[in-house]
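> I would like to see how this sequence folds:
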Amino acid sequence: MSDNMRVDEATGTDFVGHEWDGIEELDTPLPRWWLWTFYLTIIWGIVYVVLYPAWPMVSGATEGILGWSSRGQLQAELQAEEKRRAPIMASLSAIPIEALPANNELMQRAISGGAAAFKVHCVQCHGSGGAGSKGYPNLNDDDWLWGGNIADINYTLTHGIRNPDHEATRFSQMPAFGEILSGADIDAVTSHVLSLSGKSRGNAQGAEIFSQNCAVCHGPAGKGDRKQGAPNLTDGIWLFGGTESDIQMTIANSRQGVMPRWNDKLDPVTIKMLAAYVWSRGGGEQMPVLATRSPLTKESAEGDVAAQ
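Okay, the predicted model is just below:
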């Protein structure tokens, strides 16, 4: 009997004829249940290839006789969700932005939708909580360059800040006074600007320079002008930093911050939802009394005064 025909006496199983350092291998048959499972997986694989997309081609893949695809399933789910949301979106589209806060149900839906849109489009600059950073406004406070009621916010989102390709964009221009004033003059007016928020004693020279060069936009008292996007210099809130060196840099070189306009990227309802979310962050102001015919509130009165 040859080596490969030898039988193991203990098990009655044939040897396969291989030996490694005195260790031999038995030709033990696979369990029946394992073999049937293996055959079933082969059959399942063939059926799957026939029914579903499977083989990659040059510009696509085999479609399968069922015509199913994960992209098609996703598209169907998106269409179903869009159909479900259609009545809400239609209501949000129809309601004037000024009237949205008075409709509690729609407002809450708008805030939820705006929160989702904010995470996609706005957190890169304003942060996940809307607190902003140097050069990017904090959306949680009540300091607004162009107005903080929901209509003003909606306009800013729609048309952006300093978008030269868009006529309706918000635009303000502060000269680079480093080309106009001497270093000593900039130091003097910096001291005066800091004194407006109680951070410096100020000086007569700086006050005079401010009156001649800055008051036309910021106002004689430095309260700012929202129609021009000129910031209030008395509140101690600084977009580009409030240290002496920061303010010197701003006066000398100006700042030309840009915010994209979203009307070429998002639909009007999504922008309206974003405005509702930003307005709800805590710093949103009431609409002016004449626009809403609502009772005068302390917040709206303060907003009117700040806007003047």
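> going forward, measure contacts and count neighbours with C-alpha atoms only.
OK.
> which secondary structure state does residue 17 sit in?
Going by DSSP: H, G, I helix; E, B strand; the rest coil, the secondary structure assigned to residue 17 is strand.
> what's the spacing between it and residue 10?
Here the distance between residue 17 and residue 10 works out to 17 Å (Cα to Cα, to the nearest Å).
> the residue nearest to residue 251 when sequence neighbours are not counted: how many residues sit nearby?
Distances taken as Cα to Cα, 6 or more residues apart in numbering put residue 177 closest to residue 251, at 5.7 Å, once the chain neighbours are dropped. Burial of residue 177 is recorded as 19 neighbouring residues (other Cα atoms under 10 Å).
> do the one 10 residues further on as well
Residue 187 is flanked by 20 other residues according to other Cα under 10 Å.
> which one of residue 17 and residue 10 has more residues nearby?
Between residue 17 and residue 10, counted using other Cα under 10 Å, residue 17 has the larger neighbour count: 14 against 6.
> thinking again about what came up before, the residue nearest to residue 251 reaches residue 255, doesn't it?
No: distance between residue 177 and residue 255: 11.2 Å, which falls outside the contact criterion (Cα atoms under 8 Å).
> could you pick out the longest helix of the protein?
Longest helix in the chain by number of residues, with DSSP state H as the criterion: helix 70-94.
> check which helices and strands that one sits against.
In this structure, helix 70-94 packs against helix 104-121, helix 268-279, with contacts taken as 3 or more Cα pairs under 8 Å, 6 or more residues apart in numbering; DSSP states H and E.
> relative to helix 70-94, how tilted is the shortest one?
The directions of helix 268-279 and helix 70-94 differ by 70 degrees, with axes from the mean of the first three to the mean of the last three Cα atoms, to 10 degrees as the criterion.
> the longest one too?
Relative orientation of helix 104-121 and helix 70-94, computed by the same axes, to 10 degrees: 130 degrees.
> list the buried ones in helix 104-121?
Neighbour counts using 16 or more other Cα atoms under 10 Å place 106-115, 117-118 of helix 104-121 among the buried residues.
> run this one through as well so I can compare:
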Amino acid sequence: MAVEERDKYTGYLTTGHEWNGIKELNTPVPRAVYFFLLIAFLYSVGYWVLMPAWPIGVSYTKGLLGFDQRNVVQDSLKQAALGRSAWTKQIETKSYQDIQADAALMKTVRTTGRTLFGDNCAVCHGLNAKGGSGFPNLTTASWLWGGDPEAIAETIRVGINSPHPDSRTSQMPAFGHDGIIKPAEVDKVVAFVRSLSDPASAKTVKPGDIDAGKDVFAANCAACHGEDAKGKSDMGAPNLTDTFWIYGGDTQTVTNTVWNGRQGHMPSWDGRLTPLDRKILALYLVDQRTPNP
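The predicted structure is shown next:
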């Protein structure tokens, strides 16, 4: 039988293992470890007895306290709904003008509207609502179907060229492609239209093209865009005198628009957003507006 060896410095027995002259001591586990293990065990037993813990087939042990996290969540949702109802009722019943005059309500509109917009509209119009090629900038006063809150809410509800039975519907003809006007007339009306929002562009075209383009515009475009080219919201025809262009205002893009026509599309949010959500979004967008230049 091997004789146990005791370390002369610490007094502990060795395990018999040695590495490079270093002997492993058979050091006892500190009593504090046993103490905390016991505390953890007693805590676990207490938790198992008091709280839901163990699965038993299709159910589980309920615990003496009968605590249920689902009830806590449901109570929290009820409290949140009660808190939300305090301001949702006001927004539902007040007019757009009264809400806009209420600083506290508009603070809520900005917070809630930002979330609604980010979840539903930002994929097309961008998080900043400034749009992009083919998608309108919603922070301006240049709106195809009207920019007051009521008109915006209705556009959100029915969409544009959507399957909704009340959808707003508009179509710009393909004037060049369908031979409605001649290729030379396309160039002239493009020159005229661009000069409305960018007078400096008139210097880059042939003398007389602007006046000729004005005649082409009066004969073919004024019916929708108006004689002053400021658009008609009842037809979804844009204002051509400002600097806001959905598809771009450079010569090539405007030429493509006149030649091939345009038909924008916006889905209907009726049935996907509640009337309250649509009202908040309309107020939020009006609040984001910057003046026309």
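> for residue 193 of structure 1, find the nearest of the helices and strands packed on helix 70-94 of structure 1.
Smallest distance to residue 193 of structure 1 across the helices and strands packed on helix 70-94 of structure 1 (Cα to Cα): 29.3 Å, for helix 268-279.
> and the closest one against structure 2, how far off on average?
Taken over the aligned residues, the distance from helix 268-279 of structure 1 to structure 2 averages 1.4 Å (mean Cα distance after the TM-score superposition for structure 1).
> give me the next element, helix or strand, following that helix.
Under the assignment DSSP states H and E, the closest C-terminal helix or strand after helix 268-279 of structure 1 is helix 289-292.
> contacts for stretch 214-229 of structure 2?
Counting by Cα atoms under 8 Å, 6 or more residues apart in numbering, stretch 214-229 of structure 2 makes contact with 185, 188-189, 192, 231-232, 235, 237-241, all of which sit outside it.
> from the residues you listed, which is closest to residue 125 of structure 2?
Sorting the contacts of stretch 214-229 of structure 2 by how near they are to residue 125 of structure 2, with Cα to Cα, puts residue 238 at the top with 17.3 Å.
> aligned counterpart of that closest one in structure 1, please.
With TM-score structural alignment as the criterion, residue 238 of structure 2 lines up with residue 231 in structure 1.
> surely its match and residue 239 touch.
No: using Cα under 8 Å, residue 231 of structure 1 and residue 239 do not qualify as a contacting pair, with a distance of 9.1 Å.
> between those two, tell me which one has more neighbours.
More neighbours surround residue 231 than the other of residue 231 of structure 1 and residue 239, with 22 against 18 (other Cα under 10 Å).
> which parts of structure 1 are strands?
Per DSSP state E, structure 1 carries strands over the ranges 15-20, 23-26.
> buried ones in the shortest one?
Burial within strand 23-26 of structure 1, assessed by neighbour count using 16+ other Cα under 10 Å, is assigned to residue 26.
> give me the residues contacting it.
Judged by Cα under 8 Å, 6+ apart, the contacts made with strand 23-26 of structure 1 from elsewhere in the structure are 8, 13-19.
> now it on structure 2. Mean distance?
Here the mean offset of strand 23-26 of structure 1 against structure 2 after fitting is 1.8 Å, by mean Cα distance after the TM-score superposition for structure 1.
> for the first one, same thing?
In this overlay with structure 2, the average offset of strand 15-20 of structure 1 from its partner residues is 2.2 Å by mean Cα distance after the TM-score superposition for structure 1.
> follow-up on the earlier one: ok, the closest residue to the match of residue 238 of structure 2 other than its chain neighbours to residue 3 of structure 1 distance?
Nearest-residue entry for residue 231 of structure 1: residue 224, 4.8 Å, with adjacent residues in sequence omitted and distances by Cα to Cα, 6+ apart. Using Cα to Cα, one obtains 102 Å as the distance from residue 224 of structure 1 to residue 3 of structure 1.
> contact partners for the residue minimising distance to the centre of structure 1?
Central residue check for structure 1 by Cα atoms, centre = their mean: the C-alpha nearest the mean position is that of residue 122, 2.2 Å away. Contacts for residue 122 of structure 1 were tallied using Cα under 8 Å, 6+ apart; there are none.
> what's the answer for the one 3 residues further on, then?
Remark: with contacts taken as Cα under 8 Å, 6+ apart, residue 125 of structure 1 is in contact with 132-133, 136.
> just among those residues, which is most surrounded?
Each of those was scored for neighbours by other Cα under 10 Å, and residue 132 scores highest at 19 neighbours.
> isn't it up against residue 138?
Yes: taking contact to mean Cα under 8 Å, the distance of 4.4 Å between residue 132 of structure 1 and residue 138 places them in contact.
> what do those two both touch?
With contacts taken as Cα under 8 Å, 6+ apart, residue 132 of structure 1 and residue 138 have residue 126 as neighbours in common.
> which position in structure 2 pairs with residue 252 of structure 1?
Applying TM-score structural alignment, one finds that residue 252 of structure 1 aligns to residue 259 in structure 2.
> ok, the closest residue to that match other than its chain neighbours - contacts?
Distances taken as Cα to Cα, 6+ apart place residue 176 nearest to residue 259 of structure 2, at 4.0 Å, with adjacent residues excluded. Residues in contact with residue 176 of structure 2 (Cα under 8 Å, 6+ apart) are 182-183, 186, 258-260.
> I'd like the distance between residue 176 of structure 2 and residue 185 of structure 2.
Residue 176 of structure 2 sits 9 Å away from residue 185 of structure 2, going by Cα to Cα.
> how about residue 225 of structure 2?
Spatial separation of residue 225 of structure 2 from residue 185 of structure 2 under the definition Cα to Cα is 17 Å.
> next one: residue 178 of structure 2
As defined by Cα to Cα, residue 178 of structure 2 lies at a distance of 13 Å from residue 185 of structure 2.
> can you count the residues close to residue 171 of structure 1?
Using other Cα under 10 Å as the criterion, residue 171 of structure 1 is surrounded by 18 other residues.
> now the alignment partner in structure 2 of it: closest residue in space that isn't a chain neighbour?
Counting by TM-score structural alignment, residue 171 of structure 1 lines up with residue 169 in structure 2. Once flanking residues are discounted, residue 169 of structure 2 sits nearest to residue 161: 4.8 Å by Cα to Cα, 6+ apart.
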